[in-house]
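*Asks:* kindly return the folded structure for what I paste below:
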Amino acid sequence: MTLSRRVMVAGLGALAAPFVPPPPAPRPVAPGPPAVPAGRTPDQLARDEGFWSAVARQYRVSPDFVNLENGYYGIMPEPVRRAYHRNVDHLNEVNSRLLRTTYKDQADQVRERIATLLGVSMGEIALTRGGTEALQNLIAGYRRLRPGDAVMYTDLDYHSARYAMNWLRDRRGVRVERMAVPEPATHQAVLDAYAEALRDRPRVKLLLLSHMNNVTGLVLPVREIVAMARDRGVDVIVDSAHSWGHLDFTMDDLGADFAGFSLHKWMGVPLGAGFLYIKKDRLPDIDLAFADETYPGDDIRSRVHSGTLDVAPVLTVGAALDFHDALGGAVKQSRLRFLRDRWVHQVHDLPNLEILTPEDPAMYGTITAFRVAGHISEADNVAIAKELFDRHHIFTVRRGGPVKGDCVRVTPALFTSRDDVDLLARALRGIASRMRG
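*Replies:* So this is what the prediction gives:
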């Protein structure tokens, strides 16, 4: 077919014109969460099963089993899932034009929203591909260690972060010290354990500290431990991967200068999103990532170098924060604690069932692990998790690490019902009784 000169000129003109990628076409989305009733406290609302049934309808979950293993990945509610699909499609359609133009401004808007919620400045936030990358960059980049110094972590800290601390032994010539979080844990027992460990190990200069650990769910008094460490000249890197979007707090509540966060756990962002925090005046104490030259040295983004990454999760953070804000951090925290209390209080009387978070609301959220006395091996706890699934269709996971033995972790979510955790309690009563006999 022969094209006319007019058509050809018009086509060439279109090619020469600057192209600005249009925003994704609006598409129908699922309604947001139900409006939070006025005049109700978070604790009152936590018990309103009708309200949480409406929240649960925002999630697409399998009806084939009760998922009580939501600590690995917090699935997206429907408005977020739909936004993610639009962002994936838009990225695929617009391609590198998006990456080289509007994405940078959009990423900064995400950083600004995160910073506002955390109570810090945007210049103290750098996006990462998850909490692990955030912690690895902070640990590996920490510049104030000298040969002969020591670093320290506990039996309950996240394994990938422990590996990074171990890595410092060969790379920085430091000693690696380990301590155990006391069982049973109380506020004072935890403070005493950290005070003793820091006193007896005067060469420690860097401490890894889990706000809420991924094994038992214990929440530590971070601000008090950070202050204690600072008095001894010890810097603290806080792992907040499990607490962000789960507990209601700001950075000031932690009092730390360095922290790593996940966005794909309790904020419900798609997999592959997190961020790190470095207090502005402490930026020089973290090295540039791989001598990064993309950003100037006084820009926190030079402390992360991820290469070309999937930006669709980042572009979806706003939708996830909208969902979080609609419910409110205090309301989410109260509901998640209620679900933990609901099943724990039904099995507290069992003499051979150990609950690994204390009855102190400041020291737990919804993650709680249990252990059957005398059954502390990996094989024992794999078998217990298997029985829960095979006989009761309840999905949990065995966790290792505590010095007193393995355990099974239970992690409800916002879509978990009262009936779901009641089912768990009944199952545990049967298992504990059989294993006691």
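*Asks:* please count neighbours and contacts with C-alpha atoms only from this point.
*Replies:* Noted.
*Asks:* does anything pack onto the strand or helix carrying Leu424? Which helices or strands?
*Replies:* Taking DSSP states H and E as the definition, Leu424 sits inside helix 418-436. Packing partners of helix 418-436 (3 or more CA pairs under 8 Å, 6 or more residues apart in numbering; DSSP states H and E): helix 329-347.
*Asks:* distance of the residue nearest the centre of the chain relative to Leu263?
*Replies:* Closest to where the C-alpha atoms of the chain average out (CA atoms, centre = their mean) is Ala241, at 2.9 Å. Separation of Ala241 from Leu263 (CA to CA, to the nearest Å): 8 Å.
*Asks:* with Lys279 instead?
*Replies:* Using CA to CA, we find Lys279 at a distance of 19 Å from Leu263.
*Asks:* can you check Val88 too?
*Replies:* Relative to Leu263, Val88 is positioned 18 Å away (CA to CA).
*Asks:* could you do Ile237 as well?
*Replies:* 18 Å.
*Asks:* higher neighbour count, those two?
*Replies:* Leu263 (31 against 22; other CA atoms under 10 Å).
*Asks:* once you drop chain neighbours, what's closest to the more buried one?
*Replies:* Gly274 (4.7 Å; CA to CA, 6 or more residues apart in numbering).
*Asks:* next up, for comparison:
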Amino acid sequence: MTMSRRRMLSALGGVGAAVGRDLPGSCCEFPSVPAGTDPEQPARDEEFWRTVARTYRVSPEFTNLENGYYGIMAEPVRRAYHRNVDRLNSDSSRLLRSTYKAEAEQIRQRIAAVAGVSAAEIALTRGGTEALQNLIAGYRRLQPGDTVMYADLDYQSMQYAMDWLRDRRGVRVEKIVIPEPATHEAVLEVYTRALRDHPRVRLLLLSHMNNRTGLVLPVRDIVDIAHTAGTDVIVDAAHSWGQLDFTIPDLGADFVGCSLHKWIGAPLGTGFLYIRKERLADIDPAFADQTYPATDIRSRVHSGTLDFAAVLTVPQALDLHRRLGAPTKQARLRFLRDRWVDQVKDVAGVQILTPDDPAMYGAITSFRISGRTTQADNEQISHELLQRHRIFTVRRGGPARGDCVRVTPALFTSRDDIDGFAAALRGLARRLHGSVRPSR
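*Replies:* Okay, the predicted model is just below:
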């Protein structure tokens, strides 16, 4: 018997709740949270978040719990992006050679205001990766014999960039392991001990929220420890900026890389780097760039021909971020994370890889099923969630104790979506944990 699309979506449970988001004309105006509102109040208001969800067009064919890779544009942003594509296609080089630079400068000022810094400390990039690569490659205070350091949970591409310094700068590279389970005290002890045992560490890479498990580090405390040891810190805030409630000065670091196409919801290919103005001279201009003087932070990035329409759309994404506010976004995303974690954390065999301390997680949390630590194991778990339940997650590698599956809700994720995932994981864990292969 052929199942109708309506019946099929109904049978898929939480997926069916997304249907209305994909219907023409279903988008409403993006709601706002009044200033002074306790963020915990709207965090649990499903009617409010249904209104938010209607401003996104998402596929009704699956429940997307892999929103860490790319934070899709809300409809007001998507429509603005299309208008900017049309404008660029119409006005072409005339736009780029006339008003674009002035508009880009205004956008830089908007970003700086949200970040809590001056526009002179911000340079636009094509994402967090480019921002961090330019900071790492351009850091000029390294001498042969110095040491650079990163952790097992840091982003793989940034680990590669730090490894690249070994051959280019003649430095030693040290990799440390973040403890499982992590606590505030245990994390600080690891970094304190590592910097004490390696007194020549000149540069430390630090992920505010890593992309593997979602653990949020006490960055300000670690930066203070590093600075006392004479170590500079580059902070990867690609996942945290726009998701957590903080400004760049809160981190205490002189060098930070951020993404705009994740939790701010701007078009793909947008981000920025931050260099505290007193430290600009410690990062080399990119490829000896002379487009801007060496005293201008924009000389630290040379991206070639950008997606100018994406850059011009950043203000619309910042507007929506402002309407909700970082405290409300943070509270809602933690609420969704807590809801599924609370339903599975006592299930035999399920390991949750972020602690219960709210200061150490946001939306992203990974899990592991005991005895299932390989890439193949976790790809199979993610595959089964998709094939059996139409729930999309992703396998993540890198943690010292083995691979895991990452779960990342978004602002359009409903409570029903989360409950459907929790039920699916409980059943999957009970089946797999009962057939765990004996360790050798």
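*Asks:* list the buried residues in the helix holding Leu424 of the first structure.
*Replies:* Arg418, Asp420, Val421, Asp422, Leu424, Ala425, Ala427, Leu428, Arg429, Ile431, Ala432 (16 or more other CA atoms under 10 Å).
*Asks:* let me have these in TSV, extended by distance to Thr368 of the first structure.
*Replies:* TSV is the format used below for those (distance: CA to CA, whole Å):
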residue	distance to Thr368 of the first structure
Arg418	16
Asp420	15
Val421	12
Asp422	15
Leu424	13
Ala425	13
Ala427	16
Leu428	14
Arg429	16
Ile431	17
Ala432	17
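*Asks:* so where do the helices sit in the stretch 251-400 of the first structure?
*Replies:* 251-254, 312-315, 317-327, 329-347, 378-392 (DSSP state H, counting those that start in this stretch).
*Asks:* just those helices: most buried one?
*Replies:* Sort these by mean neighbour count, taking mean count of other CA atoms under 10 Å, and helix 312-315 sits at the top with a mean of 24.
*Asks:* so what does that helix touch, helix or strand wise?
*Replies:* helix 78-94, helix 102-118.
*Asks:* residue in the second structure paired with Arg337 of the first structure?
*Replies:* Alignment of Arg337 of the first structure against the second structure is given by TM-score structural alignment, with Arg334 as its counterpart.
*Asks:* surely that match touches Ala359?
*Replies:* No. Between Arg334 of the second structure and Ala359 no contact is recorded; they are 10.1 Å apart, counting by CA atoms under 8 Å.
*Asks:* residue range for stretch 266-282 of the first structure in the second structure?
*Replies:* The alignment of stretch 266-282 of the first structure onto the second structure (TM-score structural alignment) covers residues 263-279.
*Asks:* picking that back up, tell me roughly how far the helix holding Leu424 of the first structure lies from the second structure on average.
*Replies:* Overlaying the second structure shows helix 418-436 of the first structure at a mean distance of 0.7 Å from the equivalent residues (mean CA distance after the TM-score superposition for the first structure).
*Asks:* now do the buried residues in stretch 289-306 of the second structure.
*Replies:* Neighbour-count burial for stretch 289-306 of the second structure, counted by 16+ other CA under 10 Å, picks out Ala294, Asp296, Ile297, Arg298, Ser299, Arg300, Val301, His302.
*Asks:* tell me which stretches of the first structure form strands.
*Replies:* Under the criterion DSSP state E, the first structure carries strands at the ranges 66-67, 125-128, 150-154, 175-179, 204-210, 235-239, 258-262, 274-278, 353-355, 368-372, 394-395, 397-399, 407-410.
*Asks:* looking at those, which is closest to Ala227 of the first structure?
*Replies:* Each of those has some distance to Ala227 of the first structure by CA to CA; the shortest is strand 235-239, at 9.5 Å.
*Asks:* where in the second structure does the closest one fall?
*Replies:* Taking TM-score structural alignment, strand 235-239 of the first structure hits residues 232-236 over in the second structure.
*Asks:* what residues are up against the match of Arg337 of the first structure?
*Replies:* Neighbour list for Arg334 of the second structure: Pro358, Tyr361, Gly362, Ala363 [criterion: CA atoms under 8 Å, 6 or more residues apart in numbering].
*Asks:* would you mind measuring from it to Ala238 of the second structure?
*Replies:* For Arg334 of the second structure relative to Ala238 of the second structure (CA to CA), the value is 18 Å.
*Asks:* same check, this time on Gly36 of the second structure
*Replies:* The value you get for Gly36 of the second structure to Ala238 of the second structure, if CA to CA is used, is 27 Å.
*Asks:* got it, and Arg200 of the second structure?
*Replies:* For Arg200 of the second structure, the distance to Ala238 of the second structure (CA to CA) stands at 27 Å.
*Asks:* over to Trp164 of the second structure?
*Replies:* On the measure of CA to CA, Trp164 of the second structure and Ala238 of the second structure end up 21 Å apart.
*Asks:* do Ser26 of the second structure as well
*Replies:* In this view, Ser26 of the second structure and Ala238 of the second structure are 31 Å apart by CA to CA.
*Asks:* go on, Leu142 of the second structure?
*Replies:* As judged by CA to CA, Leu142 of the second structure and Ala238 of the second structure stand 24 Å apart.
*Asks:* residue range for stretch 96-109 of the second structure in the first structure?
*Replies:* Stretch 96-109 of the second structure lines up with residues 99-112 of the first structure when matched by TM-score structural alignment.
*Asks:* excluding chain neighbours, give the residue nearest to Ile225 of the second structure in space.
*Replies:* Thr192 (6.8 Å).
*Asks:* the residue opposite that neighbour in the first structure once aligned - how many residues pack around it?
*Replies:* Aligned counterpart of Thr192 of the second structure in the first structure: Ala195 (TM-score structural alignment). Ala195 of the first structure has 15 neighbours, counted by other CA under 10 Å.
*Asks:* could you do the one 4 residues further on as well?
*Replies:* Summarising burial for Arg199 of the first structure: neighbours were counted as other CA under 10 Å, giving 13.
*Asks:* what do you get for Arg168 of the second structure?
*Replies:* There are 10 residues near Arg168 of the second structure, going by other CA under 10 Å.
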